[in-house]
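1. Need coordinates for the following:
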Amino acid sequence: MTRHAASSVCAAGFVAAALFIAHGEARAVQDCEINGVAVNPANGATTAGKSGLVRCRDRDTRELMREQQIQSGTFQGIVRDYDKGKLSKEYSVNAAGNMQGPAREFAPSGKVVREANYDDGHEIGLVRSFYPSGPLRRVTYFADAAGERAFAEFTERGQLSALRCGDKPVLAPTTDDAKLCGFGGGPSRVALFDGKGILRSRLSYLAGKRMRSEDFYDNGKPAAQDELAGNQRIERRFSSEGVKRREVVSLLTERGAIRMLDQEFSERGTLVRDQRWSAAGDPITDESFYLNGRPRSKAVYGMDGGSRRIEITEYYDNGQRAAVGRYVATDRFRQTPIGTHQRFDEKGALIAESVYDENGRITRERAWDANGKLERDEQVFEDGSRKEFTSQ
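-> Below is the predicted model:
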C-alpha cells in the first residue's frame, strides 16, 4: 500500500468491491449484510442510519471478502479485507474516509508482512515490513506528511542491505541506528549485503552524515568510493579489475560543491587527463598524457584585463613540443587565437609560425626547412590573399 493511496477507502471501497463489471473484467458478486439484514453499500439508502459491522461474502463460494464498521450510516472504524477467506489487510478509517491508527497486512500464511500507523491518511512514526517467512524486510520512519526521514532494509538472511540516516536516531527499537549512523561520538562502520550474502558496500556515518562509502563488483573489487575529508568531497571510480579510472575532488561550500580536480586514468591506471580549477570555480590547467606517461597537451588559464587567456602547448610522444599558442576564451565553447603560434618538429626545431591579431585574424605566416632555413615569409590580408613579407 502506497503512502497516499491509502486514503478515501470508506464507502468508495465498498462500491468498487460490489461492482459486477470494472474495466471490462467481471468481478465476483458479493452479498452484504449488517446484523443479518441485507444491504447494498453502493446504495446509501440501504445503510442510512445503521451502525454495526457490514460483512460481504462471495455469492458463489460464500467466502468472506470484506468487513467494515459503519456508524450512523457513515463508514468509520475498522476495515478488514480478505483473500480467499483469509485476512489480508486490517486497518481503520476516520469519518473523512482516510486511514487512521494502526494498520497491518498479512501473508496467506497469516504472518504479518506490514505494520504501520496513520494520521488522517499519512503514515506516521515507524513503518515495518516483513518477508513472508517472517524476518524484518524494511523499517522506515515518517516524522510527518513531508515523507520518510530514515530507513533500513535487510535481506531475508537478516543482513543489512540499505540504509538512510536521519539527523537523530529514530529507528529504535527495531534497528539500532544510533550505532549504525554514528551518533555515539565516533564514525560508524556499516556493511551492506545483497540477497546472496555478497558484500556490496561499506559505509561510514558520523552524526547521521555519510562520511565515506565504497561499492564493490561481484568479484569483490572496488567499483566506486565517495568520501568527505574536511571541506572536500572525493569521488573515485574503478574498473572491474580494480584499476582506478577517475577521481574527482570538489570543494564543499554553502552554495554547493565546486569541482577543483578531475583526473581520468587509462585501463592500466596511467593518468591520461588532469583538470584543475580554483576555489572560485575558474579553470587553472587542463593537461592530457600519452599512455607512455609523457605529456600530450597542456592548457594554462589566466586573466588579462577582463578576458580569460589560455596558453596551449602540444607535445610529441617523445616529450618534445609540437606546438604552442595563445587564445582568448570568448565564451564557454569558443577560443580565438591571438599572438604568435609556433609548430616544431620531433627534434624541437621550429618549422612554422603564424601570427594572429586580437580579433583572431591571421596576419603573417613563416615556415622553415629541416635545416632551419627560412622557406616562406608571407603577409596575409583580410581577403585571404598573400604577398612576401617585407619589413616596414
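
2. hey, let's count contacts and neighbours off CA atoms from now on
-> Will do.

3. Select the longest helix from the chain.
-> Longest among the helix segments of the chain by residue count, using DSSP state H, is helix 11-18.

4. Run a quick neighbour tally on the closest residue to Arg114 other than its chain neighbours.
-> Sequence neighbours aside, Ser129 is the residue nearest to Arg114 in space, at 4.1 Å (criterion: Cα to Cα, 6 or more residues apart in numbering). Residues lying near Ser129 (other Cα atoms under 10 Å) number 20.

5. Secondary structure element for Ser129, which one?
-> strand 125-130 (DSSP states H and E).

6. What are the contacting residues of that strand?
-> By Cα atoms under 8 Å, 6 or more residues apart in numbering, the residues outside strand 125-130 that reach it are 112-117, 136-143, 171.

7. farthest pair in those?
-> Val112 and Ala143 (23.2 Å; Cα to Cα).

8. Compare those two (neighbour count), which wins?
-> Neighbours around Val112 and Ala143, counted as other Cα under 10 Å, are more numerous at Val112. The numbers are 20 against 15.

9. quick one: that one from Pro102, how far?
-> For Val112, the distance to Pro102 equals 13 Å [Cα to Cα, to the nearest Å].

10. Repeat that for Lys221.
-> Counting by Cα to Cα - Lys221 and Pro102 are separated by 45 Å.

11. And this one, please, so the two structures can be compared:
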Amino acid sequence: MRTGLAVLVLVPLLCAAAHAQQDCELNGRDVNPANGATTAGKTGLLRCKDRASGETLREEQVQNGVSMGLVRSYDKGRLSKEYSVNAKGNIQGRAREFSPTGRVLREAVYDDGQERGLVRSFYPDGKLRRAIFYPDTGSGSERASVEFTERGQLSALRCADAPTLAPVADDAKLCGFTGVGPSQVDLFDAGGNLRSRLSYVSGKRMRSQSFYDNGKTAVLDETVGNQRTEQNYSSEGVKRRETVYLLAERASVRVREQAFSEKGTLVRDQRWNSTGEPIGDDSYFLNGQPSSKSVYSGNGDARTVEVTEFYDSGERAAQGRYQVLSRGRQIPLGTHQRFSEKGALLAESTFDAKGRVTRERAWDDNGELQRDDEVFEDGSRKAFSR
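-> Coordinates of the predicted model:
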C-alpha cells in the first residue's frame, strides 16, 4: 500500500499524463496503465509519450506487473523528476527534481517513503536555497534547517540539539556548539536588508532581534537563565510592550506584562505568579499618575482582588473587593466606596455573598447623608431602618 508521501509525489505525474492523450508501451508492446490486465505479470520499462507531439511523458520500471524501481517524469520532453519506488510503492533512495535547463532544483534521500538526512533545494542558477536535516529514524520531522537568499545570504536558521547541517552550513558555529560563547547570526531578506539577528548556545536560541525597514528594532527576545523577556517597539524606536516568561521544562508561564504609550510612558503593569494566576494589575494615566490598582490574594474559591481607582491627580476615587471566579469573572463583595477628589466619602454600596447589592448610601460634598436605601433582589428599595 502506498503511503501518503509517495502519493503526493506520484499523483502529479499521473494527473499530467491524464490531461494529455498518451500512448504507452512496455517492451515494445502497447499497454494501458489504467488497465492492469495489460501489464499483469510483465517486467520491463514502461514508456508513455504524448500522442500529439511524440514527447516522452514518463518512464517507469515494472516488475511482474508492479511499478517498482526507477521512475522518470518529463515536461516538454525534458526530465523534471527522477526517483525510485519499492515493492510497497513508497519512494526509496535518491529523488531529484530538475529545472528546464537540467539543473537540480531538489535532491533528497528516502527510506520507505520517509525523507532522511540532508534534503536540499536550489535556485535555478544552482545556488543552494534551503537545506533540511531529517533524522534517520522516526516519522521524519525536521530537526534543523537553513535557508539562503539568491545573493547567498542567510535568511532563516533552525538549530537542533547537535550540528547536522554540514557541509552545506556550519551549524556547529552558527548554533553555538563551539564552546566559545554565544553565536551571532544575521539574517537578510531578498533585497540584502538585515531582518533579524540571532544568538545561540548549544542549539538553543538565547536572543533574537528583528528590525523594521528603517533599521530600528521591532522585537527583542532574550533568555537569561529560566527567564525569557520579549520587548516590542514602534518603528520610531519606542518600547510599546514588554512580556516576561518563567521557563519550565516543557512550558513557559507569563509572569509580567507591561504596556507603554506612544511616548514610552507606562500605562499598564500586569503580574502573575508561577502558576499563571494574576497577583497584580496596575494602570496609569499618561501624566504618570495611577489610574487603578488591583491586588489579588487567596487561593481557589477564596481568591479575591482588591481594586482601587484614582483621579488623575493621584487621589483615591473608589475602592472595593471582588471574588475571582473561573475565566476571570468577578463578583463584588462587602462594602464598595466612592470618594470625591478631596477625599470625602460620596457613596457606599454593600453586597451580599452572591454579589447582590443590599444597601446604598450617598453623601454630599459636605459629608451630609443624602440617601440610605435598603435594596431588594428585584431592584426595588426603601429607606433603611435599623
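
12. Quantify their similarity with the TM-score.
-> Here the TM-score for the pair of chains, by TM-score structural alignment, normalised by the length of structure 2, is 0.89; 379 aligned residues with a Cα RMSD of 2.6 Å.

13. picking up where we left off before, how close does the residue nearest to Arg114 of structure 1 get to Gly195 of structure 1?
-> Look at Ser129 of structure 1 and Gly195 of structure 1: by Cα to Cα, they are 16 Å apart.

14. rewinding a little: to which residue of structure 2 is the residue nearest to Arg114 of structure 1 aligned?
-> Aligned counterpart of Ser129 of structure 1 in structure 2: Ser121 (TM-score structural alignment).

15. How about Arg246 of structure 1?
-> In structure 2, Arg246 of structure 1 lines up with Arg241, judged by TM-score structural alignment.

16. Equivalent analysis for Lys298 of structure 1, please.
-> Following TM-score structural alignment, the counterpart assigned to Lys298 of structure 1 within structure 2 is Lys293.

17. average distance between the strand holding Ser129 of structure 1 and structure 2?
-> Compared with structure 2 after fitting, strand 125-130 of structure 1 has a mean deviation of 0.6 Å; criterion: mean Cα distance after the TM-score superposition for structure 1.

18. Show me what the next helix or strand after that strand is packed against.
-> Per DSSP H and E, the first helix or strand lying C-terminal to strand 125-130 of structure 1 is strand 136-144. Taking 3 or more Cα pairs under 8 Å, 6 or more residues apart in numbering; DSSP states H and E as contact, the helices and strands that strand 136-144 of structure 1 lies on are strand 122-123, strand 125-130, strand 147-154.

19. Let me know which of those is tucked in deepest.
-> Mean neighbour count (mean count of other Cα atoms under 10 Å) peaks for strand 122-123 among those, with a mean of 26.

20. List the contacts of it.
-> For strand 122-123 of structure 1, contacts defined as Cα under 8 Å, 6+ apart pick out 3-4, 99, 116-117, 142, 144-145.

21. ranking those by neighbours, who comes first?
-> Met99 leads those on contacts (other Cα under 10 Å) with 30 neighbours.

22. that older thread, how far away is the residue nearest to Arg114 of structure 1 from Ala5 of structure 1?
-> Between Ser129 of structure 1 and Ala5 of structure 1 the distance, using Cα to Cα, works out to 17 Å.

23. Under the alignment, what does Ser141 of structure 2 map to in structure 1?
-> Aligned counterpart of Ser141 of structure 2 in structure 1: Gly147 (TM-score structural alignment).

24. Which residue in structure 1 aligns with Glu59 of structure 2?
-> Aligned by TM-score structural alignment, Glu59 of structure 2 pairs with Glu67 of structure 1.

25. Tell me if I'm right that that match and Gln76 touch.
-> No: at 11.5 Å, Glu67 of structure 1 and Gln76 do not qualify as touching, with contact defined as Cα atoms under 8 Å.

26. quick one on the thing from earlier: is it true that the match of Lys298 of structure 1 touches Phe285?
-> No: using Cα under 8 Å, Lys293 of structure 2 makes no contact with Phe285, being 12.0 Å away.

27. Contact partners for Met99 of structure 1?
-> By Cα under 8 Å, 6+ apart, Met99 of structure 1 lies in contact with 6-9, 91-93, 118-122.

28. tell me the contacts of Ser133 of structure 1?
-> By Cα under 8 Å, 6+ apart, the contact set of Ser133 of structure 1 is Lys111.

29. and the gap between it and Leu87 of structure 1?
-> 17 Å.

30. got it, and Ala107 of structure 1?
-> 8 Å.

31. and if you look at Val39 of structure 1?
-> Counting by Cα to Cα, the gap from Val39 of structure 1 to Leu87 of structure 1 is 22 Å.

32. do the same with Gly121 of structure 1
-> Plainly put, Gly121 of structure 1 is 21 Å away from Leu87 of structure 1 if you go by Cα to Cα.

33. Also Arg294 of structure 1?
-> In this view, Arg294 of structure 1 and Leu87 of structure 1 are 72 Å apart by Cα to Cα.

34. Likewise for Glu254 of structure 1?
-> According to Cα to Cα, Glu254 of structure 1 stands 52 Å off from Leu87 of structure 1.
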